[in-house]
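# here are the coordinates; sequence isn't available:
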């Protein structure tokens, strides 16, 4: 009997608390502010219409793409992000959702700030933007962001590196960057990295044309060295022989098919990294120069990405880590989409490029950006196999003899390598 009375008392107390909460809850004076309800008048859509008609270059600067490209993207994602109107109000159109999302990616402005140009409340933006980013990634990934699947695909990647950077058997340049975030609630030090800020890691493989061919996003910043590669699907497939790379009897000079990394990554039979900088011989300096010259594509790709999508200059303030991942995935997919569809997104001057007469490197415009993404920490070399060391020695011999380029010694003498 005593237990029954005690239970009834608890129920009564809970009901009293709920009633008190309802009574004290702030009553909404209006459902939506008048100027937001009239966003077609006060928002940025009328401005975008004006820019499209009379100032196309400003339209492109506002959304990072021209109107025709915007329409193509809108057509692709509209079936996913369009919502039904209700008797209460009209839904926010797919065009408005995409425009708001692209403006967020281009500027990194807060939702509270973005509401004044879009006419959309911060509470709506907080689910519209991640949802649209997810849709962008979903519709673009199969065409514009996919890992080569056959030997012929890998051979095409290698052919581009040979033609443009005189590096044979190369399947791409690998690098990783920290993406600054506001830590999710209750995450503690999980995302706190050795640079003393919170981040997730973007690991990317880039081809000779400055396009992402593989990305891994979302590992927390606490894992801040090149060992993070070992936890990716790419590395798992590589070690299991599931990437379908060309065999040595199908590669030039019968050398291992390789990927290029910097000091943050461990030496591997299929990964090349520079020799340590101390006490370098001339032959080692030549190898380092040739590797660095080809690997520069990934540094330029990250640089252009941050210059075009300035949300990467801020700490991304989204509470759900999965939604942060979709923002970064969307940016990478948009980069590939734009670099293939329009030359204005990434003209030659955007990237570092060689003077054809002197072969000296001319700095790309992206380096004028005030902020660069933070690189991964240099890893400690451990358990390097004899085959991995032997593979690097074979490439060093090739670049110093049969595969040398006429200007490499001049670059080293001038201190350019």
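That came in fine, so what should we check first? The structure displayed is predicted, hence computed values, not measured ones. Numbering: from 1, shown residues only.
# hey, let's count contacts and neighbours off CA atoms from now on
Noted.
# quick one: the helices in the stretch 1-150 of the chain?
Taking DSSP state H, counting those that start in this stretch as the test, the helices found in the stretch 1-150 of the chain are 2-24, 34-37, 39-42, 45-54, 56-63, 67-81, 94-107, 111-118, 122-144.
# so which of the ones you listed is the most packed in?
Highest mean neighbour count among the helices of the stretch 1-150 of the chain (mean count of other CA atoms under 10 Å): helix 94-107, with a mean of 22.
# and of the helices of the stretch 1-150 of the chain, who's closest to residue 234?
Nearest to residue 234 among the helices of the stretch 1-150 of the chain is helix 122-144 (15.9 Å), distances taken as CA to CA.
# another one to put next to it:
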């Protein structure tokens, strides 16, 4: 016999990732991060992104917000399929991803590697990491036509990021218009100068 749900008690969906889902292999495949790095990021951003639970609201956990954001950054998935996969509203995801990205940047901004400004003849710079672009999906801004429309078929703001060999952010450029290429964003940046 099936258990009856009390009509007076609202059903609150469980938003935390289960321990089974957080195994090393699944976390690595899901977010492209191992447990140690995920936990380090979570420890730094949780105080900023965790909302207080009230009688009217059961907020998403900081771990789930971080997992959603990392999944979006790792795969480029649009918000709609992520909303189905995480059982969250599209508007919720569209608000939390920029919030978590900002928290990550703020948490790691003091660990920026500053390359030398002058080099002596014969000096070479060490390998410092990788430079890549990510399209951050946005709603079409009013009165902009197709300026923010990218080649992937959605509206976006490009983010160009430089990370070091230990996956620490060295530099981030957020801005530009959707159809700009990596080289256009790079040559428009202070890093190019």
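Perfect, thanks for sending it. Because the structure is predicted, anything quoted here is derived from the model rather than measured.
# what's the TM-score once they're superposed?
The TM-score (TM-score structural alignment, normalised by the length of structure 2) is 0.67; 180 aligned residues with a CA RMSD of 4.0 Å.
# picking up where we left off before, I'd like the helices of the stretch 1-150 of structure 1 written out as TSV, with distance to residue 191 of structure 1 added.
Listed next are the helices of the stretch 1-150 of structure 1 as TSV, based on distance: least, CA to CA, whole Å:
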stretch	distance to residue 191 of structure 1
helix 2-24	35
helix 34-37	36
helix 39-42	38
helix 45-54	37
helix 56-63	30
helix 67-81	30
helix 94-107	22
helix 111-118	23
helix 122-144	20
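# go through the ones you listed and name the closest to residue 303 of structure 1.
Nearest of the helices of the stretch 1-150 of structure 1 to residue 303 of structure 1, taken as CA to CA: helix 94-107 at 14.3 Å.
# packing partners of that closest one?
Applying 3 or more CA pairs under 8 Å, 6 or more residues apart in numbering; DSSP states H and E, we find helix 94-107 of structure 1 packed against helix 56-63, helix 67-81, helix 111-118, helix 122-144.
# so where in structure 2 does the first one end up aligned?
It refers to helix 56-63 of structure 1. Residues 24-31 of structure 2 are where helix 56-63 of structure 1 aligns, with TM-score structural alignment as the criterion.
# and the matching stretch, how far from structure 1 on average?
Averaged over the aligned pairs, stretch 24-31 of structure 2 sits 1.9 Å from structure 1 after superposition, using mean CA distance after the TM-score superposition for structure 1.
# show residues contacting that stretch.
Under the contact criterion CA atoms under 8 Å, 6 or more residues apart in numbering, stretch 24-31 of structure 2 has outside partners 21, 33-35, 67, 70-71, 74.
# which of the residues you listed sits closest to residue 124 of structure 2?
Each of the contacts of stretch 24-31 of structure 2 was scored against residue 124 of structure 2 by CA to CA, and residue 33 proved nearest at 30.5 Å.
# not counting residues beside it along the chain, what's closest to that closest one?
Closest residue to residue 33 of structure 2 apart from its sequence neighbours, by CA to CA, 6 or more residues apart in numbering: residue 27 at 6.7 Å.
# can you tell me how far the one you found sits from residue 59 of structure 2?
Look at residue 27 of structure 2 and residue 59 of structure 2: by CA to CA, to the nearest Å, they are 22 Å apart.
# which ones are touching the residue most central in space within structure 2?
With distances taken as CA atoms, centre = their mean, residue 69 lies nearest the centre of structure 2, 3.9 Å away. When the contact criterion is CA under 8 Å, 6+ apart, the partners of residue 69 of structure 2 are 96-97, 100-101.
# can you tell me what residue 188 of structure 1 aligns to in structure 2?
Residue 188 of structure 1 maps onto residue 145 in structure 2, by TM-score structural alignment.
# what number of residues lie near its match?
For residue 145 of structure 2, the neighbour count with other CA atoms under 10 Å is 9.
# specify the local secondary structure of it.
Three-state call for residue 145 of structure 2 (DSSP: H, G, I helix; E, B strand; the rest coil): coil.
# which ones are touching it?
Neighbour list for residue 145 of structure 2: empty [criterion: CA under 8 Å, 6+ apart].
# run the chain-centre distance for stretch 104-114 of structure 1.
In terms of CA atoms, centre = their mean, to the nearest Å, the centre of stretch 104-114 of structure 1 is found 18 Å from the chain centre.
# quick one: stretch 73-88 of structure 1 aligns where in structure 2?
Stretch 73-88 of structure 1 maps onto residues 41-56 of structure 2, going by TM-score structural alignment.
# hmm, residue 88 and residue 59 of structure 2 touching each other?
No. Applying CA atoms under 8 Å, one finds residue 59 of structure 2 not in contact with residue 88, separated by 10.8 Å.
# higher neighbour count, these two?
Each of residue 59 of structure 2 and residue 88 has its neighbours counted (other CA under 10 Å); residue 88 has more, 17 against 13.
# circling back: and the contacts of residue 69 of structure 2, which two are the farthest apart?
Using CA to CA, the contacts of residue 69 of structure 2 span at most 8.5 Å, a distance reached by 96 and 101.
# of all the helices and strands packed on helix 94-107 of structure 1, which lies closest to residue 150 of structure 1?
Nearest of those to residue 150 of structure 1, taken as CA to CA: helix 122-144 at 15.2 Å.
# show me what that closest one is packed up against.
helix 67-81, helix 94-107, helix 111-118, helix 321-341.
# may I see the ones you listed organised as a markdown table, with distance to residue 6 of structure 1 added?
What follows is those, written out as a markdown table (distance: least, CA to CA, whole Å):
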| stretch | distance to residue 6 of structure 1 |
| --- | --- |
| helix 67-81 | 51 |
| helix 94-107 | 53 |
| helix 111-118 | 47 |
| helix 321-341 | 42 |
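# can you tell me how far the equivalent of residue 102 of structure 2 over in structure 1 is from residue 127 of structure 1?
Matched by TM-score structural alignment, residue 102 of structure 2 corresponds to residue 134 in structure 1. Distance, residue 134 of structure 1 to residue 127 of structure 1, using CA to CA: 11 Å.
# cool, thanks, signing off.
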